[in-house]
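Engineer: Here is my input, please return the structure:
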Amino acid sequence: MQINEIVQKLNMTARAIRFYEEKGLISPQKQAINQYRVFTEQEVWRLQTIIALREVGMNLEDIKSALEQMEGGDYDELQYYLELQRSMMFSQWLEYKQMIATTDGLIDLLKQEKSLPLSGIYELAEGSKRLRNVRKNWRDQWDYDGRAVTHDQVVANLDEDRDPEYKDYAEALSSVAETISPQTGEVGLDLGTGTGNLAGQFLASGITMCGVDQSKEMLRQCRLKFPHMETKLGNFLAIPYLDDQFDFVVSSFAFHHLTNEQKQLSLQEMERVLKPNGRLCLADLIYSEAENEIKPAAGAGKFYASLADLLTWFDQHGFMVQYKQINSLLHIIHAIKA
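Structural biologist: Predicted coordinates for the structure are as follows:
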């Protein structure tokens, strides 16, 4: 098949085809006599795949890697690339939502003041910029990809030398499931699902669960354990689901990895994906004393929240909230959306 035939078949320009050839994404043979390009079925398939991946916004470098993985039979890696792309698109969508909200704020300000006071403009713009930067600055500081294979052994370890972060782990998971007490037909989200241990508590009762995690290797382990559970690559700051999707959202032993500002944004994201009257339940390490402000805990990348601050946030956002304490740090927070 020659280039003119490809142009007709795939509805693309000859210039685009030559561009992908220059970038090394396709390698058509050339006839010895006239140097005309000849495209095999494999090259046609590559071009079709390139078109599809470009349509979802994937860059050329990632497309090249994805093609290599697919031709090597590694479709898991392609799934990772696509999930990563979806996660980025959700972040962009949320940014657009924030920009729209900022614009609406400027319009309301203009209607009320018949002008745009500099202080009002600055406050709205700074708020929008701050939220955008918080999302963009998300980084995996904890190497959960490297910890995925051994994670279940670590949390199940009952010896005295176990990681103190997971003290009373099993009790906490059971308490979350009991607190939520899901009804038949409800759908829940496990945020920061890891290998799916908390979600498994609900799946065992026949409840439909979805899981989100930033670690592709954690999700790989989760899928091995629960192959029928829907999982998505994502994080607390940009949950890859549309608004009002879930009857309940749960999370365990993950919230303390967020900074104070990230926690605020994360709670807004949980509120966004909850249906009206939806329930939220967190099992996490939290300071119960009001004077203990959010500060780094033992170990890098850990920030224990203040119970008082969390209760204040839920109250200000119209949630009914209860809590119980399991040990000196571990708490169960249960909140119901108005």
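Engineer: Only C-alpha atoms from now on, for both contacts and neighbour counts.
Structural biologist: Noted.
Engineer: and the lengthiest helix in the chain, what does it pack onto?
Structural biologist: When the chain is parsed with DSSP state H, its longest helix is helix 75-113. The contact analysis (3 or more C-alpha pairs under 8 Å, 6 or more residues apart in numbering; DSSP states H and E) places helix 75-113 against helix 60-71, helix 118-136, strand 230-233.
Engineer: Please generate a structure for the following sequence too, so the two can be compared:
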Amino acid sequence: MLDKQGFDLWADGYDEAVGLSDEDNTYPFAGYKEVLGKIFRTIMEKPGASVLDIGFGTGTLTTKLYENGCDVWGQDFSERMIELASAKMPGAHLYQGDFSKGLVEPLAGRKYDFITATYSMHHLPDEQKASFLRQLLGCLNPGGQILVGDVAFESLEAMEKCSVEAGDEWDDEEFYWKADEMRKVFPGLKFEKVSFCAGIISINN
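Structural biologist: Model (predicted):
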């Protein structure tokens, strides 16, 4: 798992590294563009939506939302990522903070139409994911939705199959999503498989 300094150092080459993995259809970013595209299209169904992005990185998704009229808010723990994203979205509300400790103020005191997290929450163990998701659900407007795009699987068995296929590339330090396990806490959770190692988790308010 990368720490804050690691992400600061990786920030400038992040988009290129992700793009190469996606284009080559390799773990861990196979399906990345399609995941972001599906989330983008869902949010665009509500014009002028208020969106909170958790771990927005260089702003790949949020920049598109920002350019298309969304009210963008975000939290990331890398100063360099925030710097890169802010240059693309000067009017966005971007805050530094470790989301493993929850939302920072004033983000925690607001309500949003959508809360999204793409390739960020796999750093949290499942119990922390559940606790954080509960906090996020409390920040949604009526009819709002949480959309998580990430390395994700329907079950432990599907994840183990992917880990075998990935071999030495597999990262044992991450906590990837297993939809069937998370449904025990959030029965209404939906999972859409996008690639062999990626999918979209959605929870409605």
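Engineer: Got a TM-score for the pair?
Structural biologist: Superposed pair, TM-score by TM-score structural alignment, normalised by the length of structure 2: 0.82. Supporting alignment: 192 aligned residues with a C-alpha RMSD of 2.5 Å.
Engineer: one step back: which part of structure 2 lines up with the longest helix of structure 1?
Structural biologist: Counting by TM-score structural alignment, helix 75-113 of structure 1 pairs with no residue of structure 2.
Engineer: now that helix and helix 118-136, what's the angle there?
Structural biologist: 170 degrees (axes from the mean of the first three to the mean of the last three C-alpha atoms, to 10 degrees).
Engineer: Show me which positions of helix 75-113 of structure 1 end up buried.
Structural biologist: 77-78, 80-92, 94-95, 98-99, 102, 105-106, 109 (16 or more other C-alpha atoms under 10 Å).
Engineer: what does stretch 18-31 of structure 2 give?
Structural biologist: Within stretch 18-31 of structure 2, the residues that count as buried by 16+ other C-alpha under 10 Å are 18-19, 21-22, 25-31.
Engineer: what does it contact?
Structural biologist: When contacts are defined by C-alpha atoms under 8 Å, 6 or more residues apart in numbering, stretch 18-31 of structure 2 is touched by residues 32-33, 151, 166, 169-170, 194-198.
Engineer: Tell me where the stretch 151-300 of structure 1 has strands.
Structural biologist: 187-191, 208-213, 230-233, 246-252, 274-287, 295-296 (DSSP state E, counting those that start in this stretch).
Engineer: nearest to residue 61 of structure 1, of the ones you listed?
Structural biologist: Closest approach to residue 61 of structure 1 among those (C-alpha to C-alpha): strand 230-233, 19.9 Å.
Engineer: What residues in structure 2 pair up with the closest one?
Structural biologist: Counting by TM-score structural alignment, strand 230-233 of structure 1 sits on residues 93-96 of structure 2.
Engineer: List the contacts of that stretch.
Structural biologist: Against stretch 93-96 of structure 2 from outside (C-alpha under 8 Å, 6+ apart): 72-79, 82, 86, 104.
Engineer: which of the contacts of stretch 18-31 of structure 2 count as buried?
Structural biologist: Here, 16+ other C-alpha under 10 Å leaves 32-33, 151, 194-198 buried among the contacts of stretch 18-31 of structure 2.
Engineer: how much space between whatever residue of structure 2 lines up with residue 252 of structure 1 and residue 36 of structure 2?
Structural biologist: Alignment note (TM-score structural alignment): residue 252 of structure 1 maps to residue 118 of structure 2. Applying C-alpha to C-alpha, to the nearest Å, the value for residue 118 of structure 2 to residue 36 of structure 2 is 8 Å.
Engineer: what do these two both touch?
Structural biologist: By the contact definition C-alpha under 8 Å, 6+ apart, residue 118 of structure 2 and residue 36 are jointly contacted by residue 149.
Engineer: Could you pick out the longest helix of structure 2?
Structural biologist: Assignment by DSSP H gives helix 4-23 as the longest helix of structure 2.
Engineer: quick one: contacts for the residue nearest to residue 91 of structure 1 when sequence neighbours are not counted?
Structural biologist: For residue 91 of structure 1, ignoring the flanking residues on the chain, the nearest one in space by C-alpha to C-alpha, 6 or more residues apart in numbering is residue 238 at 5.5 Å. With contact set as C-alpha under 8 Å, 6+ apart, residue 238 of structure 1 has these partners: 87, 90-91, 94, 135, 266, 269.
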